[in-house]
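**Student:** Attaching a predicted model along with its sequence, questions to come.
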Amino acid sequence: MTDAPIARRDAGSDPYHWLEQRDTDAVLDHLKAENAYLEAQLADRGELREALFQEIKGRIRETDLSLPVPWGPWLYYQRTTAGDEYPRHYRCPRPADGSLSVDESAEQLLLDPNALAGDGYLSLGAFTISQDHRLLGYSLDTAGDEIYRLFVKDLDSGSVSELPFDDCDGQMTWANENRTLFFVTLDDTHRPWRLYRHALGDESADLVFEEADGRFFLSCYRSSSERQLILSLGSKTTSEAWVLDADKPRGEFACVAPRQEDHEYDVDHGLLDGQWTWFVRSNQTGINFALYVADEVQPGRQHWRQLIAHDEKRMLEGVTLNRDAFTLSLREGGLPIIEVHPQAAAPYPVQLPDAAYSLYVQDSLEFHSPAIRLRYEALNRPAQVRQLELASGEQQVLKQTPVEGPFDADAYESRRVWATAADGTQVPISLVARKDVLAAGTPAPLYLYGYGAYGESLDPWFSHARLSLLERGFVFAIAHVRGGGELGEAWYRAGKLEHKQNTFGDFIACAERLIADGLTTSAQLAISGGSAGGLLIGAVLNQRPELFAAAIAEVPFVDVLNTMQNPDLPLTVTEYDEWGDPNQPEVFERIKGYAPYENISAQAYPAILAVAGYNDSRVQYWEAAKWVAKLRATRSDNNLLLLKTDLGAGHGGMSGRYQALKDVALEYAFLFKVLGVA
């Protein structure tokens, strides 16, 4: 059997720093040796991996049509075909009867990513049609490093032109005259910082805006009304918006409200009482945000009028605008809520069938549309696209994600339980299992997932692959720890900066609650998280390793102290608002106190699988590699410790739907081996 690779240990405070020397023979040889070791250790699970892959693939409808989106004279849609890694993009003439019936005899193939990808990596960034429906702008990342090339396709002739611009972040935004494109480029730290204006046919582009502050990211998008272009600048705590008439792309962007530290706001443009109006979501009167409006010609902050007041119990996460209504995306009690405000009627909440779920506005459709589309799913309910009639509140399920083969949603039970953290805070847990597993009253294998950063909410979601766990008697649970956004802005703030330990303590409390309830035991408990969630996994493994039997860390942010001291790396400076600036001595000590890499000690750890992407621009491959190297040299156990580096992928793993399923099959095979599950 292949021996575990032992990384060279250099002198100094960071003995594995040499693993950061990208593209050197020593580094590549080490990563390849780790990959070979993983394959050798899981060789006895080869048949299981293939069986799991086929099992998961067998639940997915391989040939399917997306729900068509009506826009102008066309229906736009995607079609997946068995054997293809990527969906193809099409359109056909919009039926006169208002239906969504696709006319295959008249359809037009707009883009085929399968032909573009070949056998390599491919990520489609922008896919944007000009207002006259004659041109398609799209962007492609062919390495996984999130650097895109820009293309324009003439949909009449089929001719494709690559735009001669480098270091693009993938954004492309059309002006209304169908000739001008706005795009964004990246600085040396991979931060979107410059907005350019390009007129088709020109060899060059005009620099429109440059954001010098390294904390701020730049983006550009169209307003809901299609009448305005919006330039958005945001750090983790502060924002600023500039606007431009979309009919006059050669004009100058105007600032809505100059940035003020800790003031976050975003703007959109629509109708209110028949008048063109700016809608502004702002936290100027409270951390859960309020909604303001301003006249079209006077968007400045001094002209804002309050429309929806700040509410201590409800977080205002977003606003969707249509001609006849505006729709609020709210969060209350750990759950998403949609509230519709018709122009000429009383507001109402959207009614839903489950106790714990995921819900968001998937598509506002055309601005004048009388309906919007919602995406709704639960741990035991496949995703549905629901059409909501804005005036009446009537809902219609237009499409439900199919599950091929035997599947009965009623055979599974979803629950919401609460753990008590060390400071008494109640932390929600969402879980799902087969009803007979829960009814048996005996401990079962349990897969506990967590994230807990950036205010992101892990709302319950359905997974075809997860059924392979549930059908083998697993319980699946999500720990909604502080640092996420599930219970509003205060929940996020209570898990960042000097409060980061709350994230780790909450996760441990969730694990302890699940064990105390008899749902699982430490010997059956597997934990998982990715990116900032990988930091969570690394931290709790150091703090309470005996609590867990196995851990999976996807592109884990485990070298946080060294990364945050290197301002030349992508994202570092803008991350100061999340983790703190380690150039300040007290912050340095605080991060050092929980950083997974620094706190590895000579203790027994559970079995661990770490996954990295060599081209990852967000969490560098060496974070996982250094972490695993130090664990191998320091730990006191002989449990399985594996590192898989996707040498042709980035932060999101390998592209293509089949390759992604193979990655899941690998992870499940690892879990089944270390937990002793057949």
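**Tutor:** Perfect, I can see it now.

**Student:** From here on, just use CA atoms for contacts and neighbour counts.
**Tutor:** OK.

**Student:** for Ala309, what are its contacts?
**Tutor:** Applying CA atoms under 8 Å, 6 or more residues apart in numbering, we find Ala309 in contact with Ala290, Leu291.

**Student:** again, but for Ser219
**Tutor:** Per CA under 8 Å, 6+ apart, neighbours of Ser219: Gln171, Val184, Pro192, Leu195, Leu231, Ser232, Leu233.

**Student:** do you know how far the residue nearest to Phe367 when sequence neighbours are not counted is from His269?
**Tutor:** Once flanking residues are discounted, Phe367 sits nearest to Asn322: 4.9 Å by CA to CA, 6 or more residues apart in numbering. Going from Asn322 to His269 by CA to CA, to the nearest Å gives 10 Å.

**Student:** what does Ala629 give?
**Tutor:** From Ala629 over to His269 the distance is 52 Å, taken as CA to CA.

**Student:** take a look at this one as well, against the first:
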Amino acid sequence: MQAKFSKLGFSTVIITSTLLFSCGDKINSQNNSEDTSTETMTSTDILTPPMAAKVPQKLEEHGQTRIDNYYWLRDDSRTKPEMLAYLNAENDYVNKSLAHTDELQTKIYKEIRGRIKEDDASVPYKYQNYWYYTRYEEGKEYPIYARKKETLEGKEEILLNGNERAEGNDFYSGRTSISEGENMMAFAEDTTGRRQYTVRFKNLATGEVLAETLKNVEAAMVWANDDKTIFYVKKDPETLRSHQVWSHTLGTNPETDKLIYEEKDESYYTYIGKSKSNKYIMIYLSSTLNTEVHLIDADKPTSKPTVFLKREAKHEYSIEHQDDHFYIVTNWDAQNFRLMKVKVGQQNDKKNWEEVIAHREDVLLEDIEVFNDFMVLSERKEGLLQLRVRNQKDNSEHYIEFEDPAYMAYTSQNVEFDTKNLRFGYTSMTTPNSVYDYDMQTKEKTLKKQQEVVGGYEVTNFVSERIYATAKDGTKIPISLVYKKGTQKDGKNPLVVYGYGSYGASMDAYFSVSRLSLLERGFVYAIVHIRGGEEMGRQWYEDGKLLKKKNTFEDFIACTEFLQSEGFGSPKTTFAAGGSAGGLLVGAVANMRPELYKGILAAVPFVDVVTTMLDESIPLTTNEFDEWGNPKNKEYYDYMMTYSPYDNVEAKEYPNFLITTGLHDSQVQYWEPAKWVAKLRELKTDKNKLYFKTNMDAGHGGASGRFEAIKETALEYAFMLDLMGKN
């Protein structure tokens, strides 16, 4: 196929050889691989959506045969002309069909960008001899990494300018790591969005970027204490599984680097970090339900790794080192985790572990932050994250108080042991992100910075609520809400219901500058804390995975019905929104209860569950059998087939759709939403809108620039506002 597409729509297009999609009645969507006819598409066909050809592919498992008519859209190389032409045709269809909203999209873009302080900077933090921070310059897309020596009044040293490094690339993501002597820097860069980084090195004394590079690696890099050895993680080039830890010595050829550890079990991924004490390089080996940690003495980088505790079935743990002991956050005999302590050298026998914080049925222990005299525990109770400060000398303790009914709190950069100061972040659906310094002795809280909303923002103009819906089985599901003060609960409001519900990821209530453009136009925004996350403890996660996965979808539906019954919206005004596994969520819900929604927004959606989980060559598959189940087991296959969005598309009426993806997505491959769209176009019986937009330069996270990303948000908002007749 040879086709030339303009950015805004088709010019005259001549298609030769195999035709795999069509636009308009002039081209038969049933063309097969034997068809070599020549057809012409003109600009008069633009408002008729592309129709992908049906090329039957038999998929057999457990004696059952599925026919996948759109399997051909998969192209691991991402270079097939017919596949690219189809994606471009869909993009052109979106652009042309929504051309009447161009002015609205521009308006929303300007609104959101106009609220952002463009020349902004993070709150600096002190480490050893320098204050480190990132900052943005007006009009620029990417951060500048910088530091100042000793005092904040000192001369700025730019470590890395993301804007300069991004030149010539449509996508850019960077990460830095400073050596212990603070004179060398490693920096990792991704220019495709596929999370395959290249690492380079910079001499901070001279400014020279060294010639040696490390390719196809994770972004995380850890320096040994000798200032010349760095540890990094390589990825499998096909599955992108992080599976090997290597060490590199500055000034040597990377081809002579040493393999430190290789994880053979394909259900495990490999990560690296460093203890806060700088004593240990930590190698984390993690599957969905299991953990194993290996340690390397950071002062002896050539020493062999030692196992902290060998992996055990369904045992997850994380560690922190301080002086002569380790702290362990563990789910050993503790579903919601507990805190243990053990002397260095005795850790590989759990009989030596001493309990510090016991397991609690109603509290999930998520993390710890250790200081010389204090410890801060991040605990989740009744869906909300609490920060518990414990005095290690007298065991007295207290909680930091927060006022909002729903919020997000988190510990921030706390790199020193010998301090009474805790830095933490706080935000709610009405409170812009705020950074505090907290004196753990006096309980004095100092606001260091609150996200500025340019043009002004008055918190009293908005209302935040925490309410509960009742699920099909009687379970109470928390919902976090925000809307403009004075909003009438008459069922006429546009309502966005957002959910995720997978991997034990808790969706906290946070502030969004862009969301103001919806709230000011009368929208109600709801985050539903459905099972599959860990908002209500570990059991909340267990009850929303594997053979209980459908609880997640039923919870979302129950929350939608409750919100509508309370007058926050109606089926004519409600939009379901989710991304990645949240895209699976709204895709399943669209099949189950399409009549509840005006529209569906699905970003990078994981919708071809069965086919993907049967294919171990696809990134992330082998690591996720404990999340979704392995469909090579018939019980899981049969269960997945009852909810997989792609496999359950039917000939019936559906809501309006806006579906987005990234061509280079390494987590949910682009062909999943592409196939889903093609099947929806074939079978749906309504005349509602179905738009499919592919970012041809990005991956799972979408556009990388801070302003380019706003354009994607503006498209989503314009889609909803247009359907609601608003501007």
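**Tutor:** Okay, I see it. Bear in mind the structure is a predicted one, so any value in this text is a computation, not a measurement.

**Student:** Please work out the TM-score for the two chains.
**Tutor:** In this superposition the chains share a TM-score of 0.97, using TM-score structural alignment, normalised by the length of the first structure; 666 aligned residues with a CA RMSD of 1.2 Å.

**Student:** before we move on, back to that, what residues are shared contacts of Asn322 and His269 of the first structure?
**Tutor:** Ser224, Ser225.

**Student:** residue contacts, Glu252 of the first structure?
**Tutor:** Neighbours of Glu252 of the first structure in contact, by CA under 8 Å, 6+ apart: Leu244.

**Student:** Now do the same for it: its match in the second structure.
**Tutor:** Superposed on the second structure with TM-score structural alignment, Glu252 of the first structure falls opposite Lys304.

**Student:** try Gly318 of the first structure
**Tutor:** By TM-score structural alignment, Gly318 of the first structure lines up with Asp367.

**Student:** what do you get for Asp408 of the first structure?
**Tutor:** By TM-score structural alignment, Asp408 of the first structure lines up with Glu458.

**Student:** Look up how far Leu98 of the second structure lies from its match.
**Tutor:** In this view, Glu458 of the second structure and Leu98 of the second structure are 33 Å apart by CA to CA.

**Student:** ditto for Asp647 of the second structure
**Tutor:** Distance from Asp647 of the second structure to Leu98 of the second structure, by CA to CA: 29 Å.

**Student:** Show me which of these two is the more surrounded one.
**Tutor:** Legend: neighbour count by other CA atoms under 10 Å for Asp647 of the second structure and Leu98, higher for Asp647 (22 against 17).

**Student:** Now the more buried one: closest residue in space, sequence neighbours ignored.
**Tutor:** Nearest one to Asp647 of the second structure, counting by CA to CA, 6+ apart, is Met641 at 6.7 Å.

**Student:** Could I get the contacting residues of the one you found?
**Tutor:** Contacts for Met641 of the second structure (CA under 8 Å, 6+ apart) come out as Val610, Asp647, Asn648.

**Student:** how about the first one, secondary structure?
**Tutor:** Secondary structure of Val610 of the second structure, reduced to three states by DSSP: H, G, I helix; E, B strand; the rest coil: helix.

**Student:** I'd assumed Ser644 was in contact with it.
**Tutor:** Yes: Val610 of the second structure lies in contact with Ser644 (CA atoms under 8 Å); the separation is 6.7 Å.

**Student:** more crowded one of these two?
**Tutor:** Neighbours per residue, other CA under 10 Å: of Val610 of the second structure and Ser644, the larger number sits with Val610, 24 against 21.

**Student:** now the more buried one: how far from His664 of the second structure?
**Tutor:** Going from Val610 of the second structure to His664 of the second structure by CA to CA gives 21 Å.

**Student:** do the same with Tyr269 of the second structure
**Tutor:** Using CA to CA, Tyr269 of the second structure is found at 20 Å from His664 of the second structure.

**Student:** thinking again about what came up before, what's the burial count for the match of Asp408 of the first structure?
**Tutor:** Around Glu458 of the second structure there are 9 other residues, counting by other CA under 10 Å.

**Student:** How about Tyr133 of the second structure?
**Tutor:** Tyr133 of the second structure: 17 neighbours (other CA under 10 Å).

**Student:** As a check, name the ranges of all helices in the stretch 51-200 of the first structure.
**Tutor:** For the stretch 51-200 of the first structure, helices defined by DSSP state H, counting those that start in this stretch occupy the ranges 113-117.

**Student:** my bad, the stretch 551-678 of the first structure
**Tutor:** Going by DSSP H, counting those that start in this stretch, the stretch 551-678 of the first structure shows helices at 560-564, 576-579, 585-594, 621-634, 657-675.

**Student:** would you list these in a markdown table and tack on distance to Pro5 of the first structure?
**Tutor:** Formatted as a markdown table, the helices of the stretch 551-678 of the first structure follow (distance: least, CA to CA, whole Å):
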| stretch | distance to Pro5 of the first structure |
| --- | --- |
| helix 560-564 | 23 |
| helix 576-579 | 32 |
| helix 585-594 | 27 |
| helix 621-634 | 8 |
| helix 657-675 | 18 |
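
**Student:** Which one of those helices lies nearest to Arg259 of the first structure?
**Tutor:** Minimum separation from Arg259 of the first structure across the helices of the stretch 551-678 of the first structure (CA to CA) falls at helix 576-579, 15.7 Å.

**Student:** which of the contacts of Ser219 of the first structure has the most neighbours?
**Tutor:** When neighbours are counted by other CA under 10 Å, Val184 leads those with 26 neighbours.

**Student:** ok so, going back, the residue nearest to Phe367 of the first structure - how many residues pack around it?
**Tutor:** Neighbourhood size, Asn322 of the first structure [other CA under 10 Å]: 25.

**Student:** That one contacts Ser369, correct?
**Tutor:** Yes: using CA under 8 Å, Asn322 of the first structure is in contact with Ser369, at 6.9 Å.

**Student:** does the residue lying closest to Thr40 of the second structure once chain neighbours are set aside sit in a helix or strand, and which one?
**Tutor:** Counting by CA to CA, 6+ apart, Thr40 of the second structure lies nearest to Ile14, which is 5.1 Å off, once chain neighbours are set aside. If you go by DSSP states H and E, Ile14 of the second structure is part of strand 13-15.

**Student:** what packs against that strand?
**Tutor:** On a contact count with 3 or more CA pairs under 8 Å, 6 or more residues apart in numbering; DSSP states H and E, strand 13-15 of the second structure meets strand 39-41.

**Student:** how big is the offset of the very next helix or strand once past the strand it packs on relative to the first structure?
**Tutor:** Downstream of strand 39-41 of the second structure, the first helix or strand assigned by DSSP H and E is strand 50-52. When the first structure is overlaid, strand 50-52 of the second structure sits 0.2 Å from its aligned residues on average, using mean CA distance after the TM-score superposition for the first structure.
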